[in-house]
Each structure stands twice: as C-alpha cells, then as structure tokens.
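Student: Fold the following for me, if possible:
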Amino acid sequence: MKAAAFVYPWDVNGDPGAPARIAGLGVEQVTLAAAYHSTRALTPRHPRHRIVTAEHAAVLYPPGDRWTGRALRPRSAGHWAPGDAHGEAARALADAGLAVHTWVVLAHNSRLGTDHPDTSVVNAYGDRYPWAPCIAQPGTRAYLVDLAAEAAVRPGARGTELESLGWYGLAHLHAHDKISGVPLGEAGEYLMSLCFCPFCRTGYGEQGLDAEELASAVRAALEPLWRGATADRGLPVVADLLGEQRAAAVRAWRDTAARTLQEEAVAAVRAAAPAGFQVLLHADPVPEHCGANAGVDPAHILSVADGVVVPCTGGTDLLAPFAAHARERTVLAANFGIVTGMGGSPRTLAADAARAKSAGATELRLYHAGLASDEDLAAVREALAAR
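Tutor: Okay, here's the model as predicted:
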C-alpha cells in the first residue's frame, strides 16, 4: 500500500535535511498543511527551533484576490509560516521525489469565531463554540467552499485532503481544556453539539420543529448527565431522549447541511484543479459524529469524493462501512498515529497496516512525520521497508 506522511511547512522550511529524511521513511507522498488551525507543535530535529506556536487559524500561503472586500476571509500566518511557506516546503519535498498533496482544515477555526461570533455553533444553553463555524449559515458555507478551492489547489499539488468538512461540535482539543469532569458519552456529546444559532433555529422550523421546545428537550435530556448518570448507551438513545420524530427532523436538517456543503466544496476544488487531481475527505462513517473526521454517510461521500482518510489508531473497525461502498478506484486511506507520546504505536505499524488492508484500506496515512521522535521514525522506516 502507498504510504503518505502528514507534515507542516515549518517542519521543512529552514531544515535542509528534512525532505530527504521524510523520503527516507519509505513514504511515497506527503500531505502538507496549506490551511491549518491554531496549534503548538514540537519540531525535535529542526536546526533553528524546537517549539512552533501557530497563534491562530491561517492559510500558509498568500491568500488570493477572491477575498478582497469580504468580511469572512482567511488570515495569513504570522512568523510561524511567513510568505508562501506551503509553496517553499512543497518544492523542497517534490525535489526529494515525494508527491505533494495539500492538507486543508476547514470548519475548525477559533479565530473566525472570535472575530465573527455570529458564525459559531451555539448550543442548547446559548453557549457559543468559537472553534466551530456553523456550516448551515450561507456566509460561512461560501467562505468554506472558496477556502477549500484555493487552499487545496496549490501549485504542484497532485491532490488534497479536506479535514473537518462537516459539523464541528463540543469535542475540541482546546488550550488548557477543562471540560472532561462530567463524562457525557456519545449521545450527550451529540446533544451538546447541536446548533441553535438563529439560522439553525429557522432550519428546525422548516423541519416542523419549534426550536425553543427542541432546545428545552435537549437540556432536559442532558440534565441527568450533569447530575452523575454516566451510563453511555450510545447514539440510539437520542431517539428515546428526544422522541423519534424530533430526533429524525434534527438529523434531516444537519445531514442536509453537511452533505450539500461537502458536495459544493468538492465541486469547487475540482473546478479549480487540473485533470486527475485527487480529492479525499477525513471522515467518520457515523453521520452524527462531529470534528476533524467529519461524520458522513459512506455511500454518499464515496459518490462525491475520490475517497476518505479514516482514523485507525484505535482500530480498523471504521473502515468496513466505507469498504462496503468502495468502487474500483476508491481510495480508503487508513490513518495511524506514529507519535508514541500522542497515543500512536509506530512499533505495531506493520501489523496494523496488514489489518487495515484486510479491512479494505488501499493506502496508509502516518500522523505525523514532523512531530515524531527519532525512535518513532526508525520504527516507521522498519515497518514500511517490510511492505
């Protein structure tokens, strides 16, 4: 199976040895960040720095003229990725013989929510999630579609991987995060991720729901969790908590918003890209799930995109629903963590890859070549050499 490693531009730029070191892992491709959220990242081998702090979500190249005069527009990166950082890194990696695909983070942007609070998801209690743009709002959708097209189709790129192209919700690796004191379970996290911004309230009305009654029902369903009821009976319990008709109407509103956004974004990328340009989504086969791996209907998304990148560090079970709908050229990329300190397991990569292949995976993704220790990278080289 072809293997690709995730990389940031700051892992490469200023480090002449980085391209050859990454190619030396045995990967054929890199997925290089072109639009990314705020982060603090380790660079354990860089000759000039050890910690990079990306202070806000940004594009890692100079944004184009399409954003002139628009209220919602991407921010340029600061000192952590100045100028055309993506282009500089892409050229160096290509010179080392690696195919470069872009890595584009979309509906995950704390700076957008800070600068434009009305764009954010609002939960049933009225709390805003500034990291989570509401993907049902027309202005936000137009921003995300244009960002996808511009950030995906960078010079020299052969394809793209679109992350968080769907609903984002409560779950978020936030600075100094302190929300895990009460275990919510799958159903609770879903209910805490439902959006009640003015636009979504109108959308619920179009589905025959009274938005305030729905919000009250959501709060009532969550109340036992705040009082210590910790049993997690999974997503099916949502229909019991809200009522089947109400739960189905909520799903209909949210699924339509996500599906149409995914269709529009992929179409915009393809319209801007050369022939043969590959478009993949980071995806989860459970439509109710929110986050970087957007919850999707496998049959639908594989009719829209060329394939998916599926999180597999916790096991390969999520591959099967996609494999059931795969076509001859469908890409099913199994994404494994290779950073031991972040829960990855590079020493079991060979066995994990074999299991993924048996489950239908056609490619591997390795997270993350810039963050991993030397020992982790040595284990990756050994595993890939054994393919």
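Student: From now on I want contacts and neighbour counts done on CA atoms only, so please keep to that.
Tutor: OK.
Student: the strands in the chain, which residues?
Tutor: Using DSSP state E, the strands of the chain run over 2-7, 29-36, 39-42, 51-54, 58-59, 99-105, 120-122, 128-133, 159-163, 278-284, 294-295, 307-311, 331-337, 363-367.
Student: what comes up buried for the first one?
Tutor: When neighbours are counted by 16 or more other C-alpha atoms under 10 Å, the buried residues of strand 2-7 are found to be A3, A4, A5, F6, V7.
Student: So which of the residues you listed is the closest to R40?
Tutor: Of all the buried residues of strand 2-7, R40 sits closest to V7, with 14.0 Å by C-alpha to C-alpha.
Student: Another for comparison:
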Amino acid sequence: MKASAFVYPWDVNGDPAAPSWIAGLGVPQVTLASAYHSTRALTPRHPRHRVVTAEYAAVLYPMAPRWAGRELRPHPAGDWAPGDAYGEAAASLAEAGLEVHTWVVLAHNSRLGAEHPETSVVNAYGDRYPWAPCIARPATRAYLVDLAVEAAVRPGARGTELESLGWYGLAHLHAHDKTAGVGLGDAGQYLMSLCFCADCRAGYDGLGLDPDALAAAVRSALGPVWRGAAASDGGWAGVEKLLGEARAGGTRAWRDGVARGLQESVVAAVRGAAPAGFQVLLHADPVSYHCGANAGVDPGHVLGVADGVVVPCTGGAGPDGAGAVVPFAERGVAGAVVAANLTVVSGMGGRPDVLGADVAAARALGANELRLYHAGLASDADLDAVRGVVGGF
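Tutor: Got it, this is the predicted structure:
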C-alpha cells in the first residue's frame, strides 16, 4: 500500500536533516506544495524557525513569462518561500530517495478575491467570498487551468495532487473565523454557498430558473434558521426540503456541470504538458454538491478523467472517516488510485496512535494508497507512531 507524506518547502529548506527523517518514516513518496494558500504553520524540528506565516496564496517557485501582462495571475511567495523554494526542497527530497509529487491548491485564494472582487462567489444576500473564486467565470477558469499546468508539472515531479479543483463555499476556516454562531447544517451550508455572480445567474436562467426568484427563495428558506430554528435535515433531501425539489435540482445541475467541465479541462491541460506516466490525482469528496478543499465530485465521472482521488479519511472507518473511500472504490475502475488521507497530527484531530487500525479499515473499504497529513506539522511523538506503522505496509 503506497504511502506519501505531505510536506511544505519550508519544512525542508534550511534543515539538512529533514530529507532523512522524512524518508525514515517509511514513505517512498512526498507530496510537496508548489502553489499554496495563505497559512500559519508550525515547524517543530526546524533549526531556524518554529512558525512560518504565508501571508497570501502564492506559487512557491519562479513564475513563468506566460503571466506577463495578464490581469489574473499568481503571486510569488514572500520571505516564507523565496526564489525557487519548491525546486530546492524537491531536489533535497529526491536526493534522499523520495519520489516527489506536486501539491497544487487552485480555487482557494483570498488575495485573488481581494484584488479582483469580480472573481469571487457571491451569495444570495450579495455578500462576496474573497477566498472562493467562482469557477463558472471564464477568466477565472482560464487562470486556474494555466496555474494548474505550471504548478503541477515541475521539473522532476512524477505526478500531482490537485486540491480545491471545484466549488468553494461558505466554510473556509479563515483567520479568526467567527461563522459558527448559527448551526446551518449540511443543507444550509449548500444554500449559503450558492453563487449569484453574473455568470452563475446566467447559468441558472439557461436552465429555466429565474435567478432573482431563486435568490429570494434561498433567503426565505434560511430565514427561520437565522432566527434560531433547527437546521434542516442533512443530505440532499434537506436541500430539497429547504429550497424545493425543482429549484434544488436546477442549482445542482448547473454547479455539477461547471465543476465537471473545469476538472476535465485542468486534467487534460496538465497531461498535455506532462511527461509520459505522470500521475494526476484530485483531492475529492464523493458528494458532488459539497464544497471545499476536497471538491465535491461524481465518483464515476472523476475516475474517468483523472488517475484517481485522495479522500479525507480521518476518523476511522465510519461514514465521516474511511467510509468516504467506498463510493470511489466500488466503481471498480482498473488502475485507479483511491488514496485514504489520514491526519497524523494529534493536535489537529489526527489519530496517529491508532494509525494501524485506521489504515486497515481504509484498506478493507477499498483504499489502495495512503496519504499522511502532515509530516512537517506533526510532533516527534506523532512521527514516532507513524514510523512504527507505515513501514509495515
């Protein structure tokens, strides 16, 4: 069962010991960030620093000339990942015998939304989500395709993992997030994530949904929730209960079609630029209307587009854990990767102390690869627990 550990360039650069202790975990592969959103990250073992603050979404390598003169373009990193930080780290890891794959964050970018508000998701109340680029907008889609190609196909990389390749919504875990005061539930989160920018309004209209009436219906459905009523039943039935079956189905048809089209375009473009045998995986959720870093997908569709998926599985074998691999594994697509992504940082809700049981559960449910989130963030005790398990798989 092939395993890979997630790593940031700043975990490696400036620490001569990093490649050896990462290889010593027993993983043959690392998934190394090449384009990443803003974050504040611990580096528990680094000889020069303990906290790295990535102030905005950036590429972690020198930008290519393709971006010159373009309105929508990525930004180079600041002093948290200067120069070719990705390339430096990749070379060090490869010298330690590790296979390097890129880790690319796409439709999650607060700086893009701040500098270009027209790119952002707009909810039914007219509020913009600057962290969430609307993937229905043609200019945004063109930007994401080109960013994916450049950030995925780095020198020496053997594959890529594409995060946020779909809709982002209300849930964000933004700095000092204070959005949990009202329990929206699964259905409410969906309604608050529906976009009403000009392109999405045109899309709804093309499917026979009056966008003004739809926005009013969303606000009306959420009114009792804001006043303290219990959130609707979960799942898609809850969305239909709040919005009505026809309206709910129309919004999902629009959003699913947009996401599938973007996924097809990005994967095709990456493969067109990559060497033979280059692996393309998507971070994915098997429920297509879900939003976030693990983009909601249709399992049958995505396994016909990419080489496989990376599925969040922290929490064991239950429906909120490794059970998420089942909709992908049961498709039985020959050669498809279904990688169980297990958090091994105990301070972030991970379960390194029962990693063996969680890996066994994921394998029994159909996972055929393993991802460990996140080698650079984990404590020594967490890594010791990982080291004792991974070598046996």
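Student: quick one on the thing from earlier: out of the strands of structure 1, which one sits most buried?
Tutor: Stretch with highest mean neighbour count among the strands of structure 1: strand 120-122 (a mean of 28; mean count of other C-alpha atoms under 10 Å).
Student: compared with structure 2, how much does that one deviate?
Tutor: By mean C-alpha distance after the TM-score superposition for structure 1, the fitted strand 120-122 of structure 1 averages 0.2 Å away from its aligned residues in structure 2.
Student: got a list of contacts for that strand?
Tutor: 113, 128-134, 169, 193-197 (C-alpha atoms under 8 Å, 6 or more residues apart in numbering).
Student: Kindly name the residues of structure 2 that line up with that strand.
Tutor: Using TM-score structural alignment, strand 120-122 of structure 1 lines up with residues 120-122 of structure 2.
Student: all helices of the stretch 1-150 of structure 1, in order?
Tutor: 9-12, 18-23, 85-95, 110-115, 138-152 (DSSP state H, counting those that start in this stretch).
Student: out of these, deepest packed?
Tutor: On a mean-neighbour basis (criterion: mean count of other C-alpha under 10 Å), the most buried of the helices of the stretch 1-150 of structure 1 is helix 9-12, at a mean of 24.
Student: and it, what does it pack onto?
Tutor: If contacts are counted by 3 or more C-alpha pairs under 8 Å, 6 or more residues apart in numbering; DSSP states H and E, helix 9-12 of structure 1 sits against helix 18-23, helix 85-95.
Student: so which of the helices of the stretch 1-150 of structure 1 comes closest to G314 of structure 1?
Tutor: Comparing the helices of the stretch 1-150 of structure 1 by C-alpha to C-alpha, helix 18-23 comes nearest, at 24.6 Å.
Student: That closest one vs structure 2, average offset?
Tutor: Helix 18-23 of structure 1 sits 0.2 Å off on average (mean C-alpha distance after the TM-score superposition for structure 1).
Student: Show me what that helix is packed up against.
Tutor: helix 9-12, helix 85-95.
Student: what range in structure 2 matches it?
Tutor: Counting by TM-score structural alignment, helix 18-23 of structure 1 sits on residues 18-23 of structure 2.
Student: Over to stretch 363-372 of structure 1?
Tutor: By TM-score structural alignment, stretch 363-372 of structure 1 lines up with residues 369-378 in structure 2.
Student: how about JSON lines for the helices and strands packed on helix 18-23 of structure 1, with distance to D255 of structure 1 added?
Tutor: Shown next, in JSON lines, are those (distance: least, C-alpha to C-alpha, whole Å):
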{"stretch": "helix 9-12", "distance to D255 of structure 1": "34"}
{"stretch": "helix 85-95", "distance to D255 of structure 1": "33"}
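Student: Of all those helices, which one is nearest L349 of structure 1?
Tutor: So among those, helix 9-12 is nearest, using C-alpha to C-alpha, at 22.4 Å.
Student: Have a look at how far, on average, the closest one is from structure 2.
Tutor: Using mean C-alpha distance after the TM-score superposition for structure 1, the mean distance for helix 9-12 of structure 1 is 0.1 Å.
Student: one step back: can I get the helices of the stretch 1-150 of structure 1 in JSON lines with distance to A326 of structure 1?
Tutor: Below are those laid out as JSON lines (distance: least, C-alpha to C-alpha, whole Å):
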{"stretch": "helix 9-12", "distance to A326 of structure 1": "32"}
{"stretch": "helix 18-23", "distance to A326 of structure 1": "29"}
{"stretch": "helix 85-95", "distance to A326 of structure 1": "30"}
{"stretch": "helix 110-115", "distance to A326 of structure 1": "34"}
{"stretch": "helix 138-152", "distance to A326 of structure 1": "23"}
